[in-house]
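Student: Here is my input, please return the structure:
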Amino acid sequence: MRKSKLEKRLLLKMDVSIVPLLGLSFFIAYMDRNNLGNARIMGMQTDLALSDEQFFNCLMVFFVGYMVFMLPANLGMRVIGPPRQLGAAVIFFGVCGTCLSAVKSYGAVIGLRILIGMGEAFVQVGLLYFSFWYKRDEVATRAAVYYTSATISGCFSGLIAYGVQRNLDGVHGRHAWQWLYIVEGIPAIGLGIIILLFLPSFPDIIAKKGSHYFSNDEIDLALQRMAEGKFCGYKLKYSEIWLAFKDPKSYFTAVIYGALCLGIASVTSFLPTFIQAFGFDKRNTVVQTQLFTMIPYAFATVSLLTVCFLSDRINSKGPILFICMATSSVGYIILMATTNKVALIAGTCFVASGLYPAVILTVSWITINHGGYTKRSTAWAMAQITGQGLSIIGTQVYRTPPRYLAGHGTLLGFFCLALVSIVCNWFWMRRENHRKDARAEEFRAAGTKDEEAEKSMDELLDKHPSFKYIL
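Tutor: Now for the predicted structure:
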């Protein structure tokens, strides 16, 4: 369907104001979350005299803080408001990340990593926030641009670490890893202030308070688009929490997202370690290893944008998600099956190229197929809690260098389980769509009205006869 000039103007304003700010927040969050892996090979573990067990615990506790605050963050956004919640959270974890440059003990690292996890839990609501502004066939593309920040962050983190190692090590008596935390932490504070000032709130809130950026016609259209897009039930209703727990989709997607988070945690935490263990050359230095980490992230960036754009164009998620997960599974098989150095790099590219688009497809599958803000938030929180719980495993399974077969095998097993869950979720939603179609046909044949169809979308949510699941 062709869009009107008003809708094109609205979309442009949304894309200019919402996507860049959310993307930058995720870029900074992802960098601050995962710079511990780069700091490790820059000497942090040695300087602080951390054992391998203690280092793994430093990785793990981030996910504990993240997991505990997932549901409050999702539900709280409707009360706190996106600008205040996201802006304050970015400032908070930026301060904590910068403070890591001054740590002297294991306990200090643990405490700050927990706080960073808590702060970033309030940032991940960006994907949920998209559902207030974009239609169901627009979400994946914008979310892909947003999540590309993660892959670009992976590229830049290696490049930044390279620059810091080469130019700042020893400056003013600080180690390279200390400068890394300063260089990557301080920009978050400035970004948080910008988000507080410029990120739009929800369309219905703007409609009440007015806006200098959006015209009244644009806001009216934004509200109309949400109604047409079947994104219903914007009020915070605690009864919908139970509906999410009763919905089989919530569990299928939680398993899928859990496996993906396990994969993301292993890649972001250990990719520099993997590549260093490949042993391309005995002269291979830390800075060269940092540069090699850019290769898988570059492949992931291209696949993320391409795959998610395609999924919106054909308005399908499940089959493409299956292909992405299968691609990553092939990557883990390569990592386990060979010692050829070029093949090992190719294996990491397979893993990353399937992994990152799969995350966005899964998130989109959740947000577009759950009616009601509270139900959608709860289903997303269930997936996130499962994901962060399994991410803890991702920080603990890679203990057998140099080939890390046990870790790769664990990831492959979870990915196979996720493939089964994708199939189950797809068939369950297809059956429900067929059931709704059959019900509508029965009433048409009988010449009677369906009382359920006369009810509002806010009342029945995704159980409404007109709500069709996107497969």
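Student: CA atoms for contacts and neighbours, from now on please.
Tutor: Fine.
Student: I'd like the next helix or strand past the host helix or strand of Ile334.
Tutor: Per DSSP states H and E, Ile334 falls inside helix 318-337. For helix 318-337, the succeeding helix or strand toward the C-terminus, using DSSP H and E, is helix 341-368.
Student: name the helices or strands packed onto the longest helix out of those in the chain?
Tutor: For the chain, the helix with the greatest residue count under DSSP state H is helix 405-446. Contact partners of helix 405-446 among helices and strands, from 3 or more CA pairs under 8 Å, 6 or more residues apart in numbering; DSSP states H and E: helix 248-278, helix 318-337.
Student: Buried ones in the helix holding Ile334, by neighbour count?
Tutor: Within helix 318-337, the residues that count as buried by 16 or more other CA atoms under 10 Å are 318, 320-322, 324-336.
Student: if we can go back for a sec, rebuild the helices and strands packed on helix 405-446 as CSV, extending it with distance to Phe130.
Tutor: Putting the helices and strands packed on helix 405-446 into CSV (distance: least, CA to CA, whole Å) gives the following:
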stretch, distance to Phe130
helix 248-278, 18
helix 318-337, 20
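Student: Which of those helices sits closest to Ser157?
Tutor: Ser157 lies closest to helix 248-278 among the helices and strands packed on helix 405-446, at 10.4 Å (CA to CA).
Student: Any buried residues in that closest one, and which?
Tutor: 249-276, 278.
Student: Give the closest residue to Met226 in space, chain neighbours not counted.
Tutor: Leaving out its chain neighbours, the residue that sits closest to Met226 by CA to CA, 6 or more residues apart in numbering is Lys135, at 6.5 Å.
Student: Correct me if wrong: the one you found contacts Arg225.
Tutor: Yes: the pair Lys135 and Arg225 qualifies as a contact (CA atoms under 8 Å) at a distance of 6.8 Å.
Student: another one to check against the first:
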Amino acid sequence: MTDDERNRVERKMIRKVDFRLLTMTILMYILNYLDRNNIASAKLAGMQTDLNLHGNQYEPGCLYLLSCWYTRKELVKRTAVLYSGSIISGAFSGLFAAGITQNLDGARGLSAWRWLFIIEGCMTRRAICQISITVAIIACFIIPDLPRTTSWLNNQEKKLAVWRLEADIGEDDWVDSNHQSFIAGAKAAFL
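Tutor: Predicted coordinates:
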């Protein structure tokens, strides 16, 4: 390939990956982060004392997946976009939680952190759960696996995706098709 051909194919491939991978990971990250903010707000409102929790009793793979597709230079921008989603959800969740924890502590004999989970749970739990399940099912079909095993890239784009990573970091993560399958990955994750 000439440099112009490679650049054209590379731009097209990156747009495909951005549309599928980045869009879905940001959406999933925002949904995941909404509940995490409730835990932090509840902790500040006294849940830690009431439930006698301490240390790591409160505690992903998005960055790894992104690093399988983007060069180091491209990864910086995509990581910033990903974390922007969490900041946006954190801003809204934090404001809402502050209103609840400051105004309802002791109301009807319940701690503010309990009100936080009751109110936000009633308002958003069902909707968030339905949205999260729908997004997770869609993500199974949209989020790409590794560059060599992604079905929606043509052979030229697959080779280019692998070549770009090799050129950027000097090596390819590929082992073989038996050790890089979905089943092998799931087994490794559970073990």
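Student: what about the residue most central in space within structure 2, distance to Val81 of structure 2?
Tutor: The residue lying closest to the centre of structure 2 (CA atoms, centre = their mean) is Tyr29, at 3.6 Å. Distance of Tyr29 of structure 2 to Val81 of structure 2, given as CA to CA, to the nearest Å: 11 Å.
Student: Likewise for Lys159 of structure 2?
Tutor: Lys159 of structure 2 sits 26 Å away from Val81 of structure 2, going by CA to CA.
Student: again with Ile118 of structure 2
Tutor: Per CA to CA, Ile118 of structure 2 is found 31 Å from Val81 of structure 2.
Student: against structure 2, where does the longest helix of structure 1 fall?
Tutor: Alignment of helix 405-446 of structure 1 against structure 2: no match, by TM-score structural alignment.
Student: report the angle between the axes of that helix and helix 341-368?
Tutor: Relative orientation of helix 405-446 of structure 1 and helix 341-368, computed by axes from the mean of the first three to the mean of the last three CA atoms, to 10 degrees: 30 degrees.
Student: Which SSE is immediately downstream of helix 405-446 of structure 1?
Tutor: Downstream of helix 405-446 of structure 1, the first helix or strand assigned by DSSP H and E is helix 451-454.
Student: What is the corresponding segment of structure 2 for the helix or strand following that following helix?
Tutor: Next along the chain after helix 451-454 of structure 1, taking DSSP H and E as the criterion, comes helix 457-460. Using TM-score structural alignment, helix 457-460 of structure 1 lines up with nothing in structure 2.
Student: likewise stretch 137-152 of structure 1?
Tutor: So stretch 137-152 of structure 1 is aligned with residues 73-88, judged by TM-score structural alignment.
Student: hang on, the earlier thing: where does the residue nearest to Met226 of structure 1 fall, helix, sheet strand or coil?
Tutor: coil (DSSP: H, G, I helix; E, B strand; the rest coil).
Student: What's the separation between Leu199 of structure 1 and Ser329 of structure 1?
Tutor: Relative to Ser329 of structure 1, Leu199 of structure 1 is positioned 38 Å away (CA to CA).
Student: Tell me, how many residues neighbour Ala127 of structure 2?
Tutor: Per other CA atoms under 10 Å, the neighbour tally for Ala127 of structure 2 reads 12.
Student: Reduced to three states, what does it come out as?
Tutor: Look at Ala127 of structure 2: counting by three-state DSSP, its state is helix.
Student: Distance from stretch 189-203 of structure 1 to the middle of the chain?
Tutor: Chain-centre distance of stretch 189-203 of structure 1: 19 Å, with CA atoms, centre = their mean, to the nearest Å.
Student: Give the buried residues for it.
Tutor: Applying 16+ other CA under 10 Å to stretch 189-203 of structure 1 flags Ile189, Leu191, Gly192, Ile193, Ile195, Leu196, Leu199, Pro200, Ser201, Phe202, Pro203 as buried.
Student: so who does the second one touch?
Tutor: Right, the one you point to is Leu191 of structure 1. With contacts defined as CA atoms under 8 Å, 6 or more residues apart in numbering, Leu191 of structure 1 is in contact with Leu24, Ser25, Gly87, Val90, Ile91.
Student: One more pass at 10 Å, please.
Tutor: Leu21, Leu24, Ser25, Ile28, Gly87, Ala88, Val90, Ile91, Gly94, Leu197 (CA atoms under 10 Å, 6 or more residues apart in numbering).
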